[in-house]
Each structure stands twice: as C-alpha cells, then as structure tokens.
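Undergrad: Sequence isn't available, so here's the structure alone:
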C-alpha cells in the first residue's frame, strides 16, 4: 500500500491512477464516523493498488484536489461496506455527495434473501463477517475491529495516532483490499433467480416439439 500525507506529486499521481479505474474499493476510518465525527483515513483499492489517504493531514485540501471528484464521480463505481455513516460525515462536514455506490452490506442482505425464501436477515453483518462467509479468507487476511460499546470514542482514537504504527496501516488496508472480490461473489449470489430465468428462456423454445 501507499500512504499519502500531503498534496504533492505522489498524491496527484495516485488520484490520476484511481480516476482511470471503472471500479474501486472505498473505506474510511475515524472517530465516531458520522456528521459529528472525525475523519482520519480514506482507503482506496484501485485494482490491487491500495492507497491510504491521511485525512488528518490532507484535510479539505485533499478532497478539493482530487478525492471529492472521485467520490462524486458517476463513472467510477465505489464498492463500500455500509456507506451510511461515511456518507453522513462527507455530506455534513465537507458537502461531498457519495455517488455510484455498490454497498456490500446491502448486497449481502439481498443475497441472503435469494437463499432464504425471500426472508431478509435479522441483522446486517460487519465487513469481517461478510468476508468470512462469502470469501472464506484466512484469519490473517481479515482485521476484526474490537470496540467497547461503553468506550467507543476512546477505542477509535487509535485511528488519529500519528505517526500511524505499521499494524494500523495494515488494518486499514485490510478494510478495503477484499471489497472488489466481495462485490463479484455477492453479485453472483444476488443473480441466482435471474440466471435460472435465463436458463428457462434458453430452453423454452429450443426444446419444444416441432
């Protein structure tokens, strides 16, 4: 992965590279993410090249000089797991609208419905649960977030630590690196009924008597 901390030549090269991708993985880390929270990191997976944007250092300048255009681009599909709170934060703090989003949490619910006689799940799973269930990844490829409910903000302060320790950067990269693969398998699972319908169409006339 590549860490971006200022709007220098490397930053602009990264933005240009990302902007050329039709589909990217997108994640964000911070403290109490939402309209009153603090955005610390934006992670982007551009076809296997992972970029970690240090938003505490980049701030609004980083958004204005390229990230905003990517987030608001209708030609770049952003694959996100649970876009609700980051959408809230970007809208209320930066006036940035998330457009062209594939949410893997929503996709999981629809795939579940396909497999469970039209019943939706009782709860929506976090990213780690989805990765285990759909991609069967080994433990070392998944970072499980352990947050105490009674000390949520305190536990999330780690995302604001600078310089960021290596393990934290590894964790941030793991939160984005499997989203593109997750999207593909969820699309397959959501399309089960559709594909069955196509199979019927393929044989309906072909197999009829003359």
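TA: Looks like it arrived, so ask away. What you see is a predicted model, and the numbers here were worked out from it, not measured in a lab.

Undergrad: From now on I want contacts and neighbour counts done on CA atoms only, so please keep to that.
TA: OK.

Undergrad: Please report how far the residue nearest to the spatial centre of the chain lies from residue 170.
TA: In the chain, the residue lying closest to the centroid (C-alpha atoms, centre = their mean) is residue 80, at 2.4 Å. Distance of residue 80 to residue 170, given as C-alpha to C-alpha, to the nearest Å: 18 Å.

Undergrad: Structure two is appended below for comparative analysis:
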C-alpha cells in the first residue's frame, strides 16, 4: 500500500560526476610514460664515452598545477618559499645541475673507470636507484651525480659486481664522500644485506626537510608523512611536473609493475626518468641545509653581536654572566608551542 507514492527515481542515484572522468588505460600507465612524450636523447658522438645532453627542466611559482588548482596554497610550500625564495614569484636558481650524463652498461671501454675517477675526485655526490629496492630485490640502475657530470650505471647488465668488487661500493661506504640521497631507508637495507656495503656519510634530504618542517610548520612535532623527492623539488625550486619523473607502481603488485625497468635495451623515457630522479639532488641538499640550519645561524649571529653591540658598562656586566645563555639567543630561536 502506498508503494506508488515512494517510487525511486533511479536517475537521481547516478553519480553524474563520474561521466566527467577520463578512462585510465592501466597498461599504458604501467609503461611509466609521463605527462608529455619524452625528449629525444641528444648524444655527443665526438666526446669521449658519448655523453648525452641533460633533459630540459622549467620552473614555476604556483604551488599546484592545472587550472583548477593554480591558486591553491600549501602551507609547507609557503613557509619554504618565505625562507628560501627571494620573492613568491621568482624560483631560486638551480646551481648544481650537471651539464651532461653518461650511460654505462659495460666494464670494457674505459667509461666505467672514467666515472669512478670523476666521482672519487669530489666530496659531494647525489645517488638514486631504480628497480625493486628492498631486501631480496634487484636494482635496475644506479645514478650518481656530481656538480658537472651524471652517470647512470646499468646494474641489470653490470650486475652487483659493480658495487661489491668494482668500486661503487667503496664510494658508497666512503666516510670522505658525502652521498645525498632522498629517503635512504630501503637503499641502505638493500646494500647492507645484498651487497655487504654499509652506507657512510649520508645526507638524507627527507631527514633534513622533516627537521625543517618540525620547527617551521609543526611547532616541534614531526610530520606524519614522508615527502617525496618530487614534492621537495617542486617546493624548494618550483620545478614543474614535466621536469620530474613519476613512478607508476601499484602497492598490490610492485614486482609486476617494476618489470619494465629490467627489460633491455632500457627505453629512453626510463633512462631520462633515472636522470631526473638524480639531477636535482645536490641543489636540494643546498636548499634543505640552509633552511634546516637557520636557527643555528640566527643563534650564532646573536652570540656574535650580544657583547659587541653593548656599551662598555653592559659589556662588563656580561663578563660576570658568561655562564648564562643570553636572552638575545633565546629570542631568535623558534617557539615550539602547539597551536
């Protein structure tokens, strides 16, 4: 009875917004293709070991891209840019992007030794890897950057012998050469258990950024989530999406989705992806170090000036109170108060 009064109009239940979504071709996504077609690789045939031109990059000032998000404000981005950018519309210059990169897939020919010589000649390098980076996993490539060169080692062809016996492991374990790595957790685990190499002298950009955010944004609390390399590249330097490489890996099937990294010859867009995941590391080290160390700089400047800028009488008083930390130092330190 009365059923006719409560007939449901099924059309009202349709999620009309779903008609506006784009179909996702998962097979295409898992080829690791990016937003734009890859650049054509430019090889310098007349130079020793035939290096390639570095991929192009561009910088923007908006926090998010796309018409719908162009005016979104992200608080972490905002605080970073207040401290590190000259003004909100001018991204800082990238000073340490290498000029060219080398792809090394064999020990013969001299390129491998040339790369080791170049790397051992400096004290600061960037390191990233591609592949199934976990205990019992496998590495496809290892990329190492200096301020002038970037080397992509094809570990699928060279094998872990390149790390264990041929010199890369000595570099990774060296206490003299600082390795800039973003989120070192799984690489450290892989090297220790699969290569018997213990990393030394590591600067982790995730650790530095997290410490900066702890006092600059979260009032002494650590962030809950780990920021990615791409997020840092965009936040500190305004790099747009086409300048970065985004891995397409499903959490339910990482091994299956990463197989493409182990197919040879390595596709150009993957090679460029390995390069893009490394080429900004040294600049990120510079940026995160400056931001993370800001309270230390402020405290040092306060100590330098507190007696120097006092009149004679106050300077004498401060002599008798040298065991007490000056209030001028406390005033410049961040206030770590919730809310």
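TA: Yep, it's here. Keep in mind that what you see is a predicted model, and the values were worked out from it rather than measured.

Undergrad: related to what we said a few turns ago, hmm, residue 27 and the residue nearest to the centre of structure 1 touching each other?
TA: Yes: Residue 80 of structure 1 is within contact range of residue 27, at 6.1 Å (criterion: C-alpha atoms under 8 Å).

Undergrad: re the thing from before, not including adjacent chain positions, what is the nearest residue to the alignment partner in structure 2 of the residue nearest to the centre of structure 1?
TA: When structure 2 is aligned by TM-score structural alignment, residue 80 of structure 1 is paired with residue 181. Sequence neighbours aside, residue 204 is the residue nearest to residue 181 of structure 2 in space, at 5.0 Å (criterion: C-alpha to C-alpha, 6 or more residues apart in numbering).

Undergrad: The one you found is in contact with residue 178, isn't it?
TA: No: judged on C-alpha under 8 Å, residue 204 of structure 2 makes no contact with residue 178 at a distance of 10.1 Å.

Undergrad: ok, which stretches of structure 1 are strands?
TA: 2-4, 23-31, 38-46, 49-54, 77-80, 101-103 (DSSP state E).

Undergrad: will you turn those strands into TSV that also has distance to residue 179 of structure 1?
TA: Rendered in TSV, the data for those read as follows (distance: least, C-alpha to C-alpha, whole Å):
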stretch	distance to residue 179 of structure 1
strand 2-4	18
strand 23-31	6
strand 38-46	8
strand 49-54	12
strand 77-80	6
strand 101-103	10
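
Undergrad: Which of those sits closest to residue 154 of structure 1?
TA: In terms of C-alpha to C-alpha, the element of the strands of structure 1 nearest to residue 154 of structure 1 is strand 23-31, at 8.4 Å.

Undergrad: tell me the angle of the closest one relative to strand 49-54?
TA: Angle of strand 23-31 of structure 1 versus strand 49-54, following axes from the mean of the first three to the mean of the last three C-alpha atoms, to 10 degrees, is 30 degrees.

Undergrad: what does residue 120 of structure 1 align to in structure 2?
TA: In structure 2, residue 120 of structure 1 lines up with residue 222, judged by TM-score structural alignment.

Undergrad: what sits against the residue lying closest to its match once chain neighbours are set aside?
TA: Excluding its sequence neighbours, the residue lying closest to residue 222 of structure 2 (C-alpha to C-alpha, 6+ apart) is residue 214, at 5.0 Å. By C-alpha atoms under 8 Å, 6 or more residues apart in numbering, the residues touching residue 214 of structure 2 are 220, 221, 222, 223.

Undergrad: Next: residue 183 of structure 1.
TA: Counted by C-alpha under 8 Å, 6+ apart, residue 183 of structure 1 has contacts 79, 102, 104, 107.

Undergrad: overlap between those residues and structure 2?
TA: Using both residues aligned by TM-score structural alignment, their matches' C-alpha atoms under 8 Å, structure 2 keeps these contacts from these: 79, 102, 104.

Undergrad: closest to residue 66 of structure 1 among the residues you listed?
TA: residue 79 (18.0 Å).
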